[in-house]
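Engineer: Sequence isn't available, so here's the structure alone:
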């Protein structure tokens, strides 16, 4: 009985880590997106990216845009991590943010990377930003409501510990799955060539609206102060994995166009 009790406690502790700081898909989520993207890069794109990053992987540099948040000189880039759009409007129908948002941020990155006159330092910086932002763009609550700060004020409990919906989707579910980023990337659902081709279709705005459709469902997936646990993981973690997969595949689409 003592052994059984110990196993139950250990099992619960794996799922219950709840005091982490919300950090845009979490570090492992972003690393998964970078790892997946590398699998879909053309040889030419791989060579050019490898030269720019001096051998660093997309997984390693994927968290850079979060790391610079602590430096005030990068404050102008903070609005690039999200876009607040009323649910009854499309992104194009909404009033654009004067400070920029995730869509304008991604487009700026692409513009610099395509610019033959841009410095190597700028290309490295905006490549790191692009890798991160394409991950953020596939996290549904980065298109959340302005009034609750993208569901950061949508309070819930995660295995009986205080949390919020944004943190649950950024970090809690991935951490509770208890895999390293490389293990998680290796264990995403296998996709057929047809499925990959379907994910690759469309434009940035098509992908934005697809994610925003999911945003509305996530808001309706829980009640304020509800305790979320095993059932929520069962219902939604497959969606998390699908979004990570899509983020990586679509990041590779962009990088192949720029560098390939």
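Structural biologist: That came in fine, so what should we check first? All figures in this text were calculated on a predicted structure; none of them were measured in a lab. Numbers count the residues shown, from 1 in each chain.
Engineer: Going by C-alpha atoms from here, please, whenever you check contacts or count neighbours.
Structural biologist: OK.
Engineer: so how many other residues sit close to residue 242?
Structural biologist: 13 (other C-alpha atoms under 10 Å).
Engineer: ignore the last one, residue 140
Structural biologist: Counted with other C-alpha under 10 Å, residues neighbouring residue 140 total 27.
Engineer: Could you measure from it over to residue 25?
Structural biologist: With distances taken as C-alpha to C-alpha, to the nearest Å, residue 140 is found 10 Å from residue 25.
Engineer: Just the terminal-to-terminal distance for stretch 38-45.
Structural biologist: Terminal residues of stretch 38-45 lie 10 Å apart, using C-alpha to C-alpha.
Engineer: how about the strands of this protein, start to end?
Structural biologist: Under the criterion DSSP state E, strands of the chain are mapped to 155-158, 161-164, 227-228.
Engineer: Which other helices and strands does the first one contact?
Structural biologist: With contacts taken as 3 or more C-alpha pairs under 8 Å, 6 or more residues apart in numbering; DSSP states H and E, strand 155-158 sits against strand 161-164, strand 227-228.
Engineer: May I see those strands organised as a markdown table, with mean neighbour count and distance to residue 216 added?
Structural biologist: Shown next, in a markdown table, are these (neighbours: other C-alpha atoms under 10 Å; distance: least, C-alpha to C-alpha, whole Å):
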| stretch | mean neighbour count | distance to residue 216 |
| --- | --- | --- |
| strand 161-164 | 19 | 16 |
| strand 227-228 | 18 | 18 |
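Engineer: who wins for proximity to residue 80 among the strands of the chain?
Structural biologist: strand 161-164 (21.3 Å; C-alpha to C-alpha).
Engineer: Make a markdown table out of the helices and strands packed on strand 155-158 and add distance to residue 132.
Structural biologist: A markdown table is the format used below for those (distance: least, C-alpha to C-alpha, whole Å):
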| stretch | distance to residue 132 |
| --- | --- |
| strand 161-164 | 22 |
| strand 227-228 | 27 |
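Engineer: here comes the other one, which I'd like you to weigh against the first:
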């Protein structure tokens, strides 16, 4: 995937009225095929396969209907869409003002101290929160786009079941990057396609750090071949992922992970997941490329041990991406059920409340069983005593009463 800087480089000379050398350079740039990466088709296919497997029964059919296609068919949707509308490239990356950085990597001597003073060694604002205020996150960056697309499906009555986030998200009312996309391609089906595509991109660590142009400026050599870091992560690694987990292993892992997501609305989860992914890019990706002095080797010679670590990391993130995609899609179906019910004047018990109760309570038999063991024998003894003292057999009296 080309980074947002590529269209910008071309657009910077549009005001020139003369065909200068720089103008010719712009024309050449504008005529080149639009470079698209992100998780390559292989990466998006892996995430889609996992999500499809975890959607069960009618939910799978309902999602296909909403998408006007299945998840697997959307593996290259991002590429074809950005080729038609280059401005939408910006939606796939995190941007903030000022940008955050990995302390000690690709910085001037005093930059780590400056960034530390600003509290910007981490993603988001000084408190580490990501919100669409133009500073902690630009309104058209990946987190804000995810929140905006989900907002098209959200129903207020269901959102109220979740605790309000401590920091408001400030979901943008519109996305400027869609300005040239025709209304015929801004339908619920298209918004859902954007949502699932960006959910996949959310789990690519390099998308969260603008430093070194999201990895394009970091060079590495592996098995005698030179790559830039971004293309290596988004094209080479997805083609070499090991076999995905078995269905049984996926189901077990998904059941273990879901309870941690039950108590938060998807927009809040997007924020949590973004921060989780962003931590990895410094510690596990750039951190592995340091030469011990706080700077990067140029080019970095990628040893097999580091490659295997990255491969395992990509495997974990694509698996997690598929599981989270299935979870969010299930949540969207619940929002649609509520919208339909309210349109017909009906209310519904919320799945959020059901999940919370289920996750925090013991099964009914665990509570009622001990009660029955104590109460039932006691009740029978009381009824027998009542008969012995002359009160008569309660069951016989009830039978006689019913006959009368």
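Structural biologist: Structure received. Everything numeric in this text was worked out from a predicted model, so none of it was measured.
Engineer: quick one: the aligned residue in structure 1 for residue 235 of structure 2 from residue 70 of structure 1, how far?
Structural biologist: Aligned by TM-score structural alignment, residue 235 of structure 2 pairs with residue 171 of structure 1. Going from residue 171 of structure 1 to residue 70 of structure 1 by C-alpha to C-alpha gives 19 Å.
Engineer: between those two, which one's more packed in?
Structural biologist: Between residue 171 of structure 1 and residue 70, residue 171 has the larger neighbour count (other C-alpha under 10 Å), namely 23 against 9.
Engineer: The equivalent of residue 308 of structure 2 over in structure 1: neighbouring residues, count only.
Structural biologist: In structure 1, residue 308 of structure 2 lines up with residue 234, judged by TM-score structural alignment. Residues contacting residue 234 of structure 1 under the criterion other C-alpha under 10 Å number 10.
Engineer: same deal with residue 167 of structure 1?
Structural biologist: Around residue 167 of structure 1 there are 26 residues (other C-alpha under 10 Å).
Engineer: for residue 118 of structure 1, same thing?
Structural biologist: Residues near residue 118 of structure 1, counting by other C-alpha under 10 Å: 12.
Engineer: For the alignment partner in structure 2 of residue 205 of structure 1, which residues are in contact?
Structural biologist: Aligned against structure 2 by TM-score structural alignment, residue 205 of structure 1 finds its counterpart in residue 271. Neighbouring residues of residue 271 of structure 2 by C-alpha atoms under 8 Å, 6 or more residues apart in numbering: 129, 130, 143.
Engineer: and the residues you listed, which are buried?
Structural biologist: The neighbour-count test (16 or more other C-alpha atoms under 10 Å) marks 129, 130, 143 as buried among the contacts of residue 271 of structure 2.
Engineer: Excluding chain neighbours, give the residue nearest to residue 222 of structure 2 in space.
Structural biologist: Take residue 222 of structure 2 and drop its neighbours on the chain: the residue closest to it by C-alpha to C-alpha, 6 or more residues apart in numbering is residue 302, 5.3 Å away.
Engineer: repeat for residue 78 of structure 2
Structural biologist: Using C-alpha to C-alpha, 6+ apart, the nearest residue to residue 78 of structure 2 is residue 197, at 6.8 Å.
Engineer: For the one you found, give its distance to residue 189 of structure 2.
Structural biologist: Relative to residue 189 of structure 2, and taking C-alpha to C-alpha, residue 197 of structure 2 is found at 12 Å.
Engineer: So for those two, which residue has more residues nearby?
Structural biologist: Using other C-alpha under 10 Å as the criterion, residue 197 of structure 2 and residue 189 rank with residue 197 on top: 25 against 17.
Engineer: Return the residue of structure 1 aligned against that one.
Structural biologist: So, by TM-score structural alignment, residue 197 of structure 2 is matched to residue 132.
Engineer: residue contacts, that match?
Structural biologist: Here residue 132 of structure 1 is in contact with 30, 62, 63, 64, 65 (C-alpha under 8 Å, 6+ apart).
Engineer: 7 Å instead?
Structural biologist: With contact set as C-alpha atoms under 7 Å, 6 or more residues apart in numbering, residue 132 of structure 1 has these partners: 30, 62, 63, 65.
Engineer: And for residue 32 of structure 1?
Structural biologist: By C-alpha under 7 Å, 6+ apart, the neighbours of residue 32 of structure 1 are 59, 181, 182, 184, 185, 244.
Engineer: ok, the last one to residue 83 of structure 1 distance?
Structural biologist: If you measure residue 244 of structure 1 against residue 83 of structure 1 using C-alpha to C-alpha, the figure is 19 Å.
Engineer: for residue 206 of structure 1, same thing?
Structural biologist: Between residue 206 of structure 1 and residue 83 of structure 1 the distance is 15 Å, computed by C-alpha to C-alpha.
Engineer: Please apply the same query to residue 136 of structure 1.
Structural biologist: According to C-alpha to C-alpha, residue 136 of structure 1 and residue 83 of structure 1 sit 10 Å apart.
Engineer: shared neighbours of these two, anything?
Structural biologist: Joint contacts of residue 136 of structure 1 and residue 83 (C-alpha under 7 Å, 6+ apart) are residue 142.
Engineer: higher neighbour count, those two?
Structural biologist: Neighbours of residue 136 of structure 1 and residue 83, each counted by other C-alpha under 10 Å, are more numerous for residue 136; the result is 27 against 24.
Engineer: Would you mind giving the strands of structure 1 as JSON lines with distance to residue 201 of structure 1 added?
Structural biologist: Output for the strands of structure 1, formatted as JSON lines (distance: least, C-alpha to C-alpha, whole Å):
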{"stretch": "strand 155-158", "distance to residue 201 of structure 1": "35"}
{"stretch": "strand 161-164", "distance to residue 201 of structure 1": "33"}
{"stretch": "strand 227-228", "distance to residue 201 of structure 1": "34"}
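Engineer: Residue 251 of structure 1 is nearest to which of those strands?
Structural biologist: Closest to residue 251 of structure 1 of the strands of structure 1 is strand 161-164 (C-alpha to C-alpha; 27.7 Å).
Engineer: Residues touching the closest one, excluding its own?
Structural biologist: By C-alpha under 7 Å, 6+ apart, the list of residues contacting strand 161-164 of structure 1 reads 18, 151, 152, 153, 154, 155, 156, 157.
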